[in-house]
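# With the sequence up front, the predicted model follows.
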Amino acid sequence: MSIKPAEYDLRELRRMADEDEPPLDLDADDDERTAEELLRIGQREELVKLQTKLLATGSLPEKPYLTGLPTRYGAEVVVFEWLDFLIEKAGFENTGNALSYYVDIDWLSESAYESLRSYMYGFSETDRFGSAGPASLDTSDHVLSLIYIARLASL
């Protein structure tokens, strides 16, 4: 059975997107918004699209959402983009911890986790953080990860 992003548990997505999030000023000019605000607006737009598709199908997927990495053209680009984001923000150790957490909550299968860990070896952590060091992942980062999982599951 193929997993479709439209069938994700949108209550989970919405809950994560709304936790501790200040309301966004949707009337603001793009020039006045920060990159973080634009990212969150994009995430919420994608969640609305997923919800619309879910309402049309009326069914929920089975967990884990991503049982293995797709072999279709372009899937590797999505994987590299996602892992680059996680490693850039949180470093290798925290990225590995996040992926392990996603297995624990059934977003990823053990097989998908192992494949993603293998991809991580292609990245370099050198000079990514400067003096600040890696940051912790927050709720919006996990929502973005779930969106990447949905994209990969749809390929």
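Looks like it arrived, so ask away.

# from here on, contacts and neighbour counts on C-alpha atoms
OK.

# Give me the neighbour count for Val103.
19 (other Cα atoms under 10 Å).

# tell me which element it falls in.
helix 75-104 (DSSP states H and E).

# Please compare the first structure with the one that follows:
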Amino acid sequence: MAIDPRNYDLAELRGAGSSEPVARESRVADDETTDETEETTTPTRGSATAALHESIVRDLAVMEQGSADLTRPYLSTLPASLTAEGLVLEWLEFLVLQAGTESVADALAFYERVGWLGNDAAETLERYLWGISEPRANEGNDLDPDDHRVSLHYVARLTALSRD
């Protein structure tokens, strides 16, 4: 089912671009119209980060609770599925955009050292990595703790796929 732009509330769309309250016209019982002021604020990057953090915590908790035999490395080999391949490419592209290919290669080696990845998974990820060419990469940047949390989130998701 396609999304029809004619079904959008224009006042809501206008308000999405500002942090000012939006006046919306609403109908009351006698077909009279009144103006109501509705607080609409633009979602901030902080709220997106908080939502991502909640998602990561939830997925990691599921990974830890779902398996009493969870040992390191968490992800010894990559699961063989199209879903897993899509997750791998999404993850690596995210990391490359954040800090460039060299920093991601260093991060993968670190993830192997701390036991998030097994040797086979790390080698396979590195082969994928060198196939990614991203001109928008922030080469010179370092990955920060939030980026590593996102990586652990992907490891957890791939680990869950390998158990199915």
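Great, that's in hand. Quick caveat, the model's predicted, so the values are computed rather than measured.

# After superposing, what score do the chains get?
Overlay of the two chains. TM-score (TM-score structural alignment, normalised by the length of structure 1): 0.69; 122 aligned residues with a Cα RMSD of 2.3 Å.

# on that earlier part again, pull up the aligned stretch in structure 2 for the next helix or strand after the helix holding Val103 of structure 1.
Per DSSP H and E, the first helix or strand lying C-terminal to helix 75-104 of structure 1 is helix 110-120. Mapping helix 110-120 of structure 1 onto structure 2 (TM-score structural alignment) gives residues 119-129.

# Mind listing what's buried along that stretch?
Buried residues in stretch 119-129 of structure 2, defined by neighbour count with 16 or more other Cα atoms under 10 Å: 119, 121-123, 125-126, 129.

# same check, this time on stretch 103-119 of structure 2
103-105, 107-109, 111-112, 116-119.

# Any idea how far that stretch is from the middle of the chain?
Relative to its chain's centre, stretch 103-119 of structure 2 lies at 19 Å (Cα atoms, centre = their mean, to the nearest Å).

# check contacts around the residue mapped onto Val48 of structure 1 from structure 2.
Using TM-score structural alignment, the equivalent of Val48 of structure 1 in structure 2 is Arg58. The contact partners of Arg58 of structure 2, by Cα atoms under 8 Å, 6 or more residues apart in numbering, come to none.

# All the strands of structure 2, residue numbers only.
With strands called from DSSP state E, structure 2 shows them at 22-27, 33-38.

# For the last one, name the packing helices and strands.
Right, strand 33-38 of structure 2. strand 22-27 (3 or more Cα pairs under 8 Å, 6 or more residues apart in numbering; DSSP states H and E).

# what's the strand it packs on aligned against in structure 1?
Residue span in structure 1 matched to strand 22-27 of structure 2, by TM-score structural alignment: none.

# that older thread, superposed on structure 2, what's the mean shift for the helix holding Val103 of structure 1?
Average distance, helix 75-104 of structure 1 versus aligned residues of structure 2 after superposition (mean Cα distance after the TM-score superposition for structure 1): 0.4 Å.

# now that helix, how far from the centre of its chain.
In terms of Cα atoms, centre = their mean, the centre of helix 75-104 of structure 1 is found 9 Å from the chain centre.

# got the angle for it vs helix 110-120?
130 degrees (axes from the mean of the first three to the mean of the last three Cα atoms, to 10 degrees).

# Pull up the gap between the match of Val48 of structure 1 and Ser103 of structure 2, please.
27 Å (Cα to Cα, to the nearest Å).

# Okay, Asp69 of structure 2 and Ser151 of structure 2: tell me how far apart.
To Ser151 of structure 2, Asp69 of structure 2 is 21 Å away according to Cα to Cα.

# make that Val114 of structure 2, sorry
Counting by Cα to Cα, the gap from Val114 of structure 2 to Ser151 of structure 2 is 13 Å.

# Equivalent analysis for Ala80 of structure 2, please.
Distance from Ala80 of structure 2 to Ser151 of structure 2, by Cα to Cα: 19 Å.

# Neighbour count: those two, which is higher?
Neighbour tally, Ala80 of structure 2 and Ser151, criterion other Cα under 10 Å: the higher count belongs to Ser151, 21 against 10.

# Tell me which residue of structure 1 lines up with the more buried one.
Per TM-score structural alignment, the equivalent position to Ser151 of structure 2 in structure 1 is Ser145.
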